[in-house]
Structure formats: structure tokens, C-alpha cells
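Asks: no FASTA, just this:
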């Protein structure tokens, strides 16, 4: 306390000056509307800046929660999309209806530099994930579930030389088989496309109706290069993938509820 009194005594003249300055500024601001408005405006600018920075921090801290909400909303929208061919009727469909169920997940590990690449997702048998379920991102096909544990699953990537998928050209329904030749991470190959098909660079490639794993018309990529094999009647096509397979985040697992029934029926037909 003695130090405080000593400080005030030593700086009494300066402190008196500050006090009088403050009083004079107050009177000036109160007696002139211009000065008052400028002061209020400056104060609002400072407080607005502070509030904006606080909001930015709060927004950043809540990104994980918001991303999860968006993923859940996208799951419901994709469930509707995969279960209708008429976009006009999408809003009229109940969420639980349809052949396809959708489960949100996230890729937590991903390989893309090998010949046989896989990635791991954070959903497993406890979440209803089983082998041979399709996996897509917001841009299109990324893989097929290979193995599952209670809480995780591994997915055979599009960038895997063992990957096979029935695919077609969106504009004319000519179909082929999508594979990967083990070279570029940005391209897959569509093989066994008949040469009578009308094929042009930039045409969109989507999943075909023959697939038991994916709904029809899920995006895959666009035609980049067309190769003609003179020894047969088929094209081989380089497909530029919509997905950047080296950077996967939120994904969606697709369950075809009728898959087991279809497989059993086909097996019975073959065995007869």
C-alpha cells in the first residue's frame, strides 16, 4: 500500500494531467454530436472485431461437430437418391424406404502407391458393415468393402489391380468392366467396350445396372483416352476419376438389402 501512495505522490502531476484530459474529452464528446458518433463508431468497430475473432475461434472448434452433422445429412440425401430414379419424387420418399441403405464413415488410413491398394474406414460389423458393400464419396465410387472387424473395415480401392466393377457410358448405356492397370492414381480403365459404341473424350462413366453392389448411375469419371485393339472388336478406355484417391475423407457405405437374395437365386439357377 505504501508503494502505491509513493507512486501516486511521485507522479501526481502526470496523473492530474490524465484526469483533466479525460474530463475534457468527455465534455467534448458529450457536447458535440460528431465527436460522439465517431467515438461510438470506433468503439463498435473494435468490439465488432473482437466478436468476429471470438466467433472464428468458436467456429473452428466446432468444425468436427459440424462436419459430422453434414455427413449425417448427406447420408439421408444419398439414401433417397440411391432409391429413386425420378429426381422429382425424391422429397416424397420416406427415409427408411428402398433397396439401398447408406452408412456414413471416414477413411482413417489409405494406400495408393502399391499395385494392390486398400484403405481403412472407422465403421465395422457393429455398424452394419459387411463384405462386398460399395463405398462412395461425395464425388462417386471409391471402393468395395473387403474385410470387417467389430469397429473397422478395410476397403479394396479403385486403385487396386484386383478391383472389378460393371460400368457404362451414361449417354448410351454401352457397358464394360472398370479395372486399374496399376499405373496412374488419377485414371482407371474401362475394358471390353464394343467398338460399335459411340465413344468420345469427356463422356461420363457411371455404374451399370448389372452391379449388385452399387446403385445404377453412380459417377466414376470421364473418358480421357480411347484405344482401339485391332485384334478384337473392343475399345480400352482411360477414365479420369472424379475422386482424388490419394486424399479420402468422409465416405458412405452402400448396403444393397436385396443382394443376398439375388445371389442365392442366381446360384440356384446355375445349379439346376
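Replies: Right, received. Where do you want to start? Keep in mind the model is a prediction, meaning the values are calculated, not measured. Residues are numbered from 1 along each chain as shown.

Asks: only C-alpha atoms for contact and neighbour calcs from this point on.
Replies: OK.

Asks: And the helix or strand harbouring residue 66, what does it pack against?
Replies: Assigned by DSSP states H and E, residue 66 falls within helix 63-82. Applying 3 or more Cα pairs under 8 Å, 6 or more residues apart in numbering; DSSP states H and E, one finds that helix 63-82 contacts strand 100-110.

Asks: tell me the angle the strand it packs on makes with helix 63-82.
Replies: Between the axes of strand 100-110 and helix 63-82, defined by axes from the mean of the first three to the mean of the last three Cα atoms, to 10 degrees, the angle is 140 degrees.

Asks: And the helices in the chain?
Replies: Secondary structure of the chain (DSSP state H): helices located at 2-10, 12-31, 33-61, 63-82, 259-271.

Asks: winner for burial among those helices?
Replies: Most buried of those, by mean neighbour count (mean count of other Cα atoms under 10 Å): helix 63-82, with a mean of 16.

Asks: got CSV for the helices of the chain, with distance to residue 228 too?
Replies: Below are the helices of the chain laid out as CSV (distance: least, Cα to Cα, whole Å):
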stretch, distance to residue 228
helix 2-10, 93
helix 12-31, 84
helix 33-61, 52
helix 63-82, 34
helix 259-271, 34
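
Asks: So for residue 140, which of those helices sits nearest?
Replies: helix 63-82 (11.2 Å; Cα to Cα).

Asks: Stretch 114-124: end-to-end distance?
Replies: The straight-line separation of the ends of stretch 114-124 (Cα to Cα, to the nearest Å) is 24 Å.

Asks: Not counting its neighbours along the chain, what's nearest residue 241?
Replies: Distances taken as Cα to Cα, 6 or more residues apart in numbering place residue 221 nearest to residue 241, at 4.2 Å, with adjacent residues excluded.

Asks: What count of nearby residues applies to that neighbour?
Replies: Other residues within reach of residue 221, judged by other Cα atoms under 10 Å, total 24.

Asks: That one and residue 190 touch, don't they?
Replies: No: using Cα atoms under 8 Å, residue 221 is not in contact with residue 190; the gap is 10.4 Å.

Asks: Need the overlap of contacts for those two.
Replies: Common neighbours of residue 221 and residue 190, counting by Cα atoms under 8 Å, 6 or more residues apart in numbering, are residue 239.

Asks: And for the closest residue to residue 233 other than its chain neighbours, the neighbour number?
Replies: Spatial nearest neighbour of residue 233, excluding adjacent residues (Cα to Cα, 6+ apart): residue 195 at 5.4 Å. Burial of residue 195 is recorded as 15 neighbouring residues (other Cα under 10 Å).

Asks: how close does residue 78 sit to residue 252?
Replies: From residue 78 to residue 252 the distance is 9 Å (Cα to Cα).

Asks: Check the contact lists of the two and give me the overlap.
Replies: Counting by Cα under 8 Å, 6+ apart, the residues touching both residue 78 and residue 252 are residue 102.

Asks: tell me the contacts of the closest residue to residue 149 other than its chain neighbours?
Replies: Leaving out its chain neighbours, the residue that sits closest to residue 149 by Cα to Cα, 6+ apart is residue 124, at 5.5 Å. Applying Cα under 8 Å, 6+ apart to residue 124 gives the contacts 130, 148-153.

Asks: let's bring in a second one:
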């Protein structure tokens, strides 16, 4: 308190001058509309800038929650789209429009909590498990394409066999052609996988898009994989090098796909093989 009194006594003339300046400025602004409008405009610019910076910082802190909300909304929309597609198929085949009974795929959102991409046999861990109705042999994707297949499940987590694994085998085809083959990985580059067993008569060009073929009970047809970057002509087939759309070293949010018809398809295939 004593320091404050000393400061006022020392700078009393300067403080008195500043007070008069503020009073004069206030009188000028209040008595002239032009000055008042300029002052309000300048104040709005300053406060607006402050609010913008504060809001940007607040939004940055809330990105995690926003991402969770977007993931849940995307999951809802994917499930709704799957129901609509099921309705369409049912109308064409049986005239039944019960979307709940005819929906084939259900999407479950999740987050990768562990990611391997530098080994010969890579696995990921997702924070969804039996409590969320996740089981082995479910497709795992994100907005850019395929990621892998669930391999083992606990109560709250699932282990996923990455497409970057030497024992990964996924059916895929050319987007513009019915010819299909098998995706595998040679463990050399974590951005490039191989599409094998494509017949030589298939027309393939650099830049073509590769998608899932739908010829399994795991992946729906049309999930993105990557683009063709090299074609090796062989005696009976083409070996195609595919650059993934996903950067497998920086993936986080995923969708796990439950195919309600999977067991029925597997039982039928088992009977056929017998």
C-alpha cells in the first residue's frame, strides 16, 4: 500500500494528465457521431480478434470430443445407409421392406490404441470388444479404405491382423473390371501391397483403383484399397503393385463391420465343400 501511495505521489502530474486525456477523449467520442463510430469499429476489431483467438484455442482443446462425436455420427450414417441398401435389395427380391431384419452390415466405431507397421506380421489393437459385439473375422476400415481383420477379442478390446502382414489374404478387384485376385504383402514397404492372381487378359493400367471384391463373408464390396503403381506380366497372371490410400503409420479412428449374414454364408460354403 505504501508503494502505491509513493507511486501516485511521484507520478501525480502524469496521472492527472492521462485522466484529463481520457475525459477529453470520452467527451469527443460522445459528442461526435463520426468519432463514436470509429471507436466502436476499432473496439469491435480488437475484441473480435481476441474472441477469435480464444475460440480457436478452445476448439483445439475440444478436438478430441469433436472427433468422438463425428465418429459416432458417421457410424450412425453408415448403419442407416446399410439399412437403406438392404431395403432396396429386399424390394427387388421379395418385396419385404423390414430394414431391421434385412440389414446385412452393422458398423461399430473404434479407436486404434496400438499400431504396428514395421514388422513382417503386424497387428493393431482397437478399443472395442465383446461388449460392443465384436467377434473374430470382422472387417476393419476407415474413411480411406481397408485396415485389416479382427483376429482375437477380449471383453473391451480386439486384436486386428493388419493388411501389412505376411499372412493377410483379402479378396480385391479392379474398380472398372470384374476380374479379382488376392491382396497380400511382401513385407518390404508399408505403403505398398500386392494384388495376385489377376488373369493376363484383364485390362490393367497405372493409376487404376483397387477395391474389395465382396467375394467373402468379411468385407463388403467396394471398400477402397489403393491405386495401381506397377504391373508385372507373368505367364498366366499379372502381379500388381498397389499403393495404399491409407498411411498405415498414422491411422486412428476406425470402423469395425459386422456382417449379419457371415455365419449363413460360411455354413453354406462348408456344405458345398463337403
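Replies: Perfect, thanks for sending it. Keep in mind it's a predicted model, so treat the numbers as computed, not measured.

Asks: Superposed, what's their TM-score?
Replies: For this chain pair, the superposition-based TM-score is 0.90 by TM-score structural alignment, normalised by the length of structure 1; 266 aligned residues with a Cα RMSD of 2.3 Å.

Asks: nearest to residue 216 of structure 1, of the helices of structure 1?
Replies: Short answer: helix 63-82, nearest of the helices of structure 1 by Cα to Cα, at 8.0 Å.

Asks: Quick one: average offset of the closest one versus structure 2, please.
Replies: Its matched residues in structure 2 lie on average 1.8 Å from helix 63-82 of structure 1 after superposition (mean Cα distance after the TM-score superposition for structure 1).

Asks: Determine how far stretch 24-39 of structure 1 lies from the middle of the whole chain.
Replies: For stretch 24-39 of structure 1, the separation from the chain centroid amounts to 54 Å (computed by Cα atoms, centre = their mean, to the nearest Å).

Asks: again with stretch 145-153 of structure 1
Replies: Chain-centre distance of stretch 145-153 of structure 1: 20 Å, with Cα atoms, centre = their mean.

Asks: do stretch 128-140 of structure 1 as well
Replies: 13 Å.

Asks: ok, the aligned residue in structure 2 for residue 103 of structure 1 - contacts?
Replies: With TM-score structural alignment as the matching criterion, the partner of residue 103 of structure 1 in structure 2 is residue 108. Counting by Cα under 8 Å, 6+ apart, residue 108 of structure 2 touches 75, 132, 255-258.

Asks: among the residues you listed, which are in strands?
Replies: 255-258 (DSSP state E).

Asks: So of those residues, which two are at opposite extremes in space?
Replies: Spatially, the most separated pair among these is 255 and 258, at 9.7 Å (Cα to Cα).

Asks: Now for those two: what residues contact both?
Replies: Counting by Cα under 8 Å, 6+ apart, the shared contacts of residue 255 of structure 2 and residue 258 are 107-108.

Asks: Now for the counterpart of residue 149 of structure 1 in structure 2, how many residues are close by?
Replies: Applying TM-score structural alignment, one finds that residue 149 of structure 1 aligns to residue 154 in structure 2. Neighbourhood size, residue 154 of structure 2 [other Cα under 10 Å]: 14.

Asks: what do you get for residue 202 of structure 1?
Replies: Using other Cα under 10 Å, residue 202 of structure 1 has 13 neighbouring residues.

Asks: Residue in structure 2 paired with it?
Replies: Match for residue 202 of structure 1 (TM-score structural alignment): residue 207.

Asks: I'd assumed residue 227 was in contact with its match.
Replies: Yes: assessed by Cα under 8 Å, residue 207 of structure 2 is found in contact with residue 227 at 5.4 Å.

Asks: and residue 193 of structure 1, what does it touch?
Replies: Listed by Cα under 8 Å, 6+ apart, the contact partners of residue 193 of structure 1 are 174-177, 234-236.

Asks: what does it align to in structure 2?
Replies: Superposed on structure 2 with TM-score structural alignment, residue 193 of structure 1 falls opposite residue 198.

Asks: Tell me how far its match lies from residue 230 of structure 2.
Replies: 13 Å.

Asks: residues in contact with residue 168 of structure 2?
Replies: Residue 168 of structure 2 sits in contact with 161-162, 183-185, where contact means Cα under 8 Å, 6+ apart.

Asks: actually residue 115 of structure 2, not the one I wrote
Replies: 123-125, 249.

Asks: among these, which two are most distant?
Replies: 125 and 249 (13.7 Å).

Asks: if you count what's nearby, which of the two comes out ahead?
Replies: Using other Cα under 10 Å, the more surrounded residue of residue 125 of structure 2 and residue 249 is residue 125, with 22 against 12.

Asks: What residues does the equivalent of that one over in structure 1 make contact with?
Replies: Matched by TM-score structural alignment, residue 125 of structure 2 corresponds to residue 120 in structure 1. By Cα under 8 Å, 6+ apart, the contact list for residue 120 of structure 1 reads 107-110, 152-155.

Asks: Not counting sequence-adjacent ones, nearest residue to residue 120 of structure 1?
Replies: In space, and not counting its chain neighbours, residue 120 of structure 1 is closest to residue 154: 4.4 Å by Cα to Cα, 6+ apart.

Asks: Pull out the buried residues from the contacts of residue 193 of structure 1.
Replies: Among the contacts of residue 193 of structure 1, the ones that count as buried by 16 or more other Cα atoms under 10 Å are 174-177, 234-236.

Asks: How many residues are close by residue 258 of structure 1?
Replies: Other residues near residue 258 of structure 1 number 12, with proximity taken as other Cα under 10 Å.

Asks: and the nearest residue to residue 98 of structure 2 once chain neighbours are set aside, how many neighbours?
Replies: Spatial nearest neighbour of residue 98 of structure 2, chain neighbours left out: residue 87 (6.9 Å); criterion: Cα to Cα, 6+ apart. By other Cα under 10 Å, the residues close to residue 87 of structure 2 number 21.

Asks: Can you classify residue 87 of structure 2 by secondary structure?
Replies: helix (DSSP: H, G, I helix; E, B strand; the rest coil).

Asks: Am I right that it is in contact with residue 101?
Replies: No: Residue 87 of structure 2 is not in contact with residue 101 according to Cα under 8 Å; the separation is 9.5 Å.

Asks: List just the nearest of the contacts of residue 120 of structure 1 to residue 271 of structure 1.
Replies: Closest to residue 271 of structure 1, out of all of these and judged by Cα to Cα, is residue 155, at 30.7 Å.

Asks: tell me which of the contacts of residue 168 of structure 2 is nearest to residue 61 of structure 2?
Replies: residue 162 (31.1 Å).

Asks: In space, what's closest to that closest one - neighbours in sequence excluded?
Replies: Nearest to residue 162 of structure 2 is residue 148, by Cα to Cα, 6+ apart, at 4.4 Å.
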